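# Predicted model and sequence below, questions to follow.
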Amino acid sequence: MSDREDDLVVALTYYAPYVSGLTNMARDIAEGLAARGRRVTVVTSRYERDLPREEEINGVRVLRAPVLLRLGRGVVSPEFVRLAVTTANRARVVNLHLPMLEAGAIAQFTSAPIVATYHCDVTLPPGLVNTVQRTVVDASNRHAMRRAGAVAVTSEDYGRHSRMWPWIAPTVESIPPPCHAPPRGEPTYRETDGPHIGFLGRIVREKGLEYLVRAFRTLEDPDARLLIGGDFTHVAGGSVVEQVRSAIGDDDRVRLLGFVPEERIGDFYASLDLFSLPSVNAFEAFGIVQAVAMLAGVPVLSSDIPGVRQPVAQTGFGTLAPRADTAALAAAMRRLIAEPPDRAAGAEAARRAFSVDGVLDAYEVLFDKHARRGR
């Protein structure tokens, strides 16, 4: 590893090629600032053994620490803390992406100014092991926030409902995630002239896909289709694809597409009349994927929960339904199908609210504000 001095070091447990809202946001910030001429290094875990220990991805140096073992959704990597601290101590500022088990230790031992980006509270199923894990991660995140010069959240709406709000509030900065409009595509996933409803994301419990499937199944149109895109084979903590399949039952109008590759994302959105994010947590950070759908001109049906409701609330491009409520979700789905909003106006509203350049500008100002000056 070189002794170069970085403008920014980003530390998080999972990074590309792993795909999630958190990792995609960290990647977009890192690559966006690297494209602006900043020296950026990402320190992360080597969660798959075939990943290189060090490589450059789109102008960003990526350092990966070996993993000792997996614990639920997380990984245990004693080397990760040492690597993050050593790298951060040669940087002007370090950006910690939380929640992260190692955040407190990294914050304790690094001499670099810290900007924390808090994505979401840890939510795990009931059980002694999960309760201990959540308690430890929360304590680590609290310590990191106390040592941070600023804590960025994707919306204050979400932050105020987080159990971490007392530690977020003193230095809170509200910056939406950078959202890229997908490339124009062809409706190659479209099968009929009937309404096509889509979901794209991890096939996990908190996304509420069983409710979406059951709501869709109330539609009587034989030409209607529900397209569910997302990985269910390499998901930290495991997927709920079997529960989704059980909800689908014998309805041959539902498609489990699996992972949708980047080069086909435009085709996926071009095939939709409606996108849905039916999250069932009490609150969730933002849901970047729904903003991307809006940028593609697709209206959104999402859960009326703190954080996730913000894209619809800010743009008016779609509607909200109570979480974990099949009947309400089905009724909202029918309304949007019968009276679709103006797609061009909705896409423009999303562009104004969530442009990548605007988000990068905000993070660049924030990092410069807290970076140490000179050497």
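Perfect, thanks for sending it.

# drop to CA atoms for contacts and neighbour counts, all remaining ones
Will do.

# How about residue 91: what's its closest non-neighbour residue?
residue 6 (4.5 Å; Cα to Cα, 6 or more residues apart in numbering).

# quick one: contacts for the one you found?
38, 39, 40, 41, 90, 91, 92 (Cα atoms under 8 Å, 6 or more residues apart in numbering).

# Go ahead and confirm the last one touches residue 114.
No. With contact defined as Cα atoms under 8 Å, residue 92 does not count as touching residue 114 (9.4 Å).

# Would you reformat the contacts of residue 6 as TSV and include distance to residue 267?
Converted to TSV, the contacts of residue 6 look like this (distance: Cα to Cα, whole Å):
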residue	distance to residue 267
38	33
39	34
40	32
41	33
90	43
91	40
92	41
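
# Below is structure B, check it against A:
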Amino acid sequence: MPRDPEYDVVVALNYYAPYVSGVTEAARVTAEGLAATGKRVLVIAGHHDPSTPRREHLNGVDVLRTPVALRIGKGIVSPGFVPTVVAHARRARLLHLHLPMLEAGLIAAAVRRTPIVVTYQCDVTLPSGAFNAVQTWTLDRSHAVALRRADAVVVTSEDYARSSRLWKAMAGRVHSVPAPAVDRAGGTPSFRRGSGLHVGFLGRIVEEKGLEYLVDGFRAIPDPEARLLIGGDYTSVAGGSVVDKVRARIGDDSRISMLGFLATEDLPDFYASLDVFALPSVNSLEAYGIVQVEAMMQGVPALSSDLPGVRMPVLDTGFGRIVPPRDPAAITAALLELSDESFDQAECARVARERYWAPAIIERHVALFDSLYRSPRSR
């Protein structure tokens, strides 16, 4: 470890703000939280959006974006990414890698003396086919190298980690730390239309979210005053959106609204407009669902798929229902149950904040990082 480190933490991931996903938001909130404690933080990511600057100081964090030469599905190819991360990591007190990331194994193998923390968000699951099978195998091999070389592996839940294809590569160094959630308090119910049950979804409009099953389940509710509000980007999504499929399932049901991308300032009003938040995920690309936690923190119960990791906020708090993936009938039944159930919303929101609010999660990261500064594992 260098005597005069350039940064306390170098963070590496493929996509960073203004791109919005669960991975990027968890990385952004963590990085900004660490910077707020006085740590010098550099984020290195691909320059996926040419309208953003190559370098900037964003909310206390230095951000460096490397040029993108090629895009393959959800992935980006940036030839300068690995050497840039390695060079800065060798002059830092700690390297923080956010996976999935194809380059993770190369980076971890090249960084010898700097402690490494890997935040493992999820396994990669791609549609069937020879090319996708090669991509998945390559990603798993790279991730396994990074996980084995890491001094610590952070996961959102051990429930998810134990289900991962790479559990053996991370076992023994796992720290279960939920993703940091932002408190979206202070909103007004400006998205409500009428007095019926209002169900909401927020996230990228992509295959793994299972939105068509949510639409089918909601449409079976007979109440003409019920509403389904679907918020999230579908115009600039890595790997492409399934918005056409979702719209086809909506058909002529005027009770369902596609809201598009919601700006940060709109989120308090969105959560304040809901009676139930729905996260109908269908595969392992969803490992937690920070948006359901943000809803819980505002007193809104969650409907979640029975998937490792995704189910844990509801299991831990009792604030919602868990349904099998791809089961519209179960979604209908759960929504009707939740519409009739009387939760102590204030108490449930308090419990959710206690467990998931960003400042408490950042404290746990600081404690872990500080312990590794003092005694990095010999590799």
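That came through, no problem. Treat the numbers as computed from the prediction; the structure is a model and nothing was measured.

# List the TM-score for the superposed pair.
The TM-score (TM-score structural alignment, normalised by the length of the first structure) is 0.97; 372 aligned residues with a Cα RMSD of 1.4 Å.

# wait, doesn't residue 356 of the second structure sit right on residue 293?
Yes. Counting by Cα under 8 Å, residue 356 of the second structure touches residue 293, with 7.1 Å between them.

# Which one's more surrounded, the two?
Taking neighbours as other Cα atoms under 10 Å, residue 356 of the second structure and residue 293 compare with residue 293 leading, 29 against 23.

# Return the residue of the first structure aligned against that one.
In the first structure, residue 293 of the second structure lines up with residue 291, judged by TM-score structural alignment.

# That match reaches residue 176, doesn't it?
No. Taking contacts as Cα under 8 Å, residue 291 of the first structure lies outside contact range of residue 176: 10.3 Å.

# what touches both of those two?
Shared contacts of residue 291 of the first structure and residue 176, defined by Cα under 8 Å, 6+ apart, comprise residue 354.

# returning to what we had before: so what sits against both of residue 356 and residue 293 of the second structure?
residue 181.

# Now the match of residue 293 of the second structure: which helix or strand?
Element membership for residue 291 of the first structure (DSSP states H and E) is helix 288-295.

# what's the very next helix or strand once past that helix aligned against in the second structure?
Using DSSP H and E, the helix or strand that follows helix 288-295 of the first structure towards the C-terminus is strand 300-303. Alignment of strand 300-303 of the first structure against the second structure: residues 302-305, by TM-score structural alignment.

# now do stretch 234-252 of the first structure
With TM-score structural alignment as the criterion, stretch 234-252 of the first structure aligns to 236-254.

# Please apply the same query to stretch 186-202 of the first structure.
Aligned by TM-score structural alignment, stretch 186-202 of the first structure falls on residues 188-204 of the second structure.

# start to end distance for the matching stretch?
Taking Cα to Cα, to the nearest Å, stretch 188-204 of the second structure runs 23 Å from one end to the other.

# what does it contact?
Stretch 188-204 of the second structure has contacts (Cα under 8 Å, 6+ apart) with 21, 209, 223-234, 237, 241, 268-279, 291, 339.

# Of the contacts of residue 6 of the first structure, which belong to strands?
Judged by DSSP state E, the contacts of residue 6 of the first structure include 40, 41 as members of strands.

# Farthest pair within the contacts of residue 6 of the first structure?
The largest separation in the contacts of residue 6 of the first structure, counting by Cα to Cα, is between 38 and 90 at 14.2 Å.

# who's more crowded, the two?
Between residue 38 of the first structure and residue 90, residue 90 has the larger neighbour count (other Cα under 10 Å), namely 20 against 17.
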